[in-house]
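>>> Structure here, sequence nowhere to be found:
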């Protein structure tokens, strides 16, 4: 997939991304609190870079992107012991930074890495 232009992504962030991302993150955490809806919550967290700036992930079916991922078992163990609490803290710090002019670049960097912090999922944007 090809990325949208810088200007389209910047306009998206200014008008939609900055407020929609916290909504998606909080919705994902409500879903993650249940066992049944956990897969949907994780999928939403994996979509945070797209919601934030319209970053297009590479297909996970591509051999080069699948090679860079940790196994499901490793990612699940990491999520249970570290990912769930660290990513909540990470997302809240990033959301706070996003409302400051100076913190926007760091917030975007942090939120683009939220899938990895949550479950070691490498978002190939």
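Happy to help now that I have it. Remember, it's a predicted structure, so these values are computed and weren't measured experimentally. Numbering: from 1, shown residues only.
>>> can we go C-alpha only for contacts and neighbour counts from here?
Noted.
>>> Skip the chain neighbours and tell me the closest residue to the spatially most central residue of the chain.
Nearest to the geometric centre of the chain sits residue 48, at 3.5 Å (Cα atoms, centre = their mean). Distances taken as Cα to Cα, 6 or more residues apart in numbering put residue 21 closest to residue 48, at 6.3 Å, once the chain neighbours are dropped.
>>> element containing that neighbour?
Following DSSP states H and E, one finds residue 21 within helix 18-32.
>>> hold the first one in mind and look at this next one:
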């Protein structure tokens, strides 16, 4: 999918992204602390960069081929022991920084890395 213009992304952030991101982050985290809904929570976390600034992930090549990703077992173990709680703090700090002019560039950088912090998923945006 083609990336949206900087102007469209800035307008989205100003009107929607700054307030919707903390809501999405906390819904995702609530889903992540349940065993049954954690897969949905992880998918929602992967959407955070898009919710904040309409950042679209870039394809790495052939569909279905996830080159550069850690194995599912490693990602699952990381999520169980580290990702679920670290992502909660990371995402809420991101949301806090996003409402400040000085913190906004850092917040965008952090939002793009949230999927990795949560489950070692490389969001290629």
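Perfect, I can see it now. What you are looking at is a predicted structure, and each value in this text was computed from that prediction instead of being measured.
>>> Mean deviation, the helix holding residue 21 of the first structure versus the second structure?
Compared with the second structure after fitting, helix 18-32 of the first structure deviates on average by 0.8 Å (mean Cα distance after the TM-score superposition for the first structure).
>>> Would you mind getting the average deviation of the next helix or strand after that helix from the second structure?
Where DSSP H and E defines the elements, the next helix or strand beyond helix 18-32 of the first structure is helix 38-46. Compared with the second structure after fitting, helix 38-46 of the first structure deviates on average by 0.5 Å (mean Cα distance after the TM-score superposition for the first structure).
>>> counting contacts, what elements does helix 38-46 of the first structure pack onto?
Counting by 3 or more Cα pairs under 8 Å, 6 or more residues apart in numbering; DSSP states H and E, the packing neighbours recorded for helix 38-46 of the first structure are helix 18-32, helix 114-119.
>>> I'd like those as JSON lines, with distance to residue 82 of the first structure and mean neighbour count appended.
Below are these laid out as JSON lines (distance: least, Cα to Cα, whole Å; neighbours: other Cα atoms under 10 Å):
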{"stretch": "helix 18-32", "distance to residue 82 of the first structure": "14", "mean neighbour count": "18"}
{"stretch": "helix 114-119", "distance to residue 82 of the first structure": "8", "mean neighbour count": "24"}
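>>> Quick one: those helices as JSON lines, columns for distance to residue 4 of the first structure too.
As requested, those are exported to JSON lines (distance: least, Cα to Cα, whole Å):
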{"stretch": "helix 18-32", "distance to residue 4 of the first structure": "17"}
{"stretch": "helix 114-119", "distance to residue 4 of the first structure": "21"}
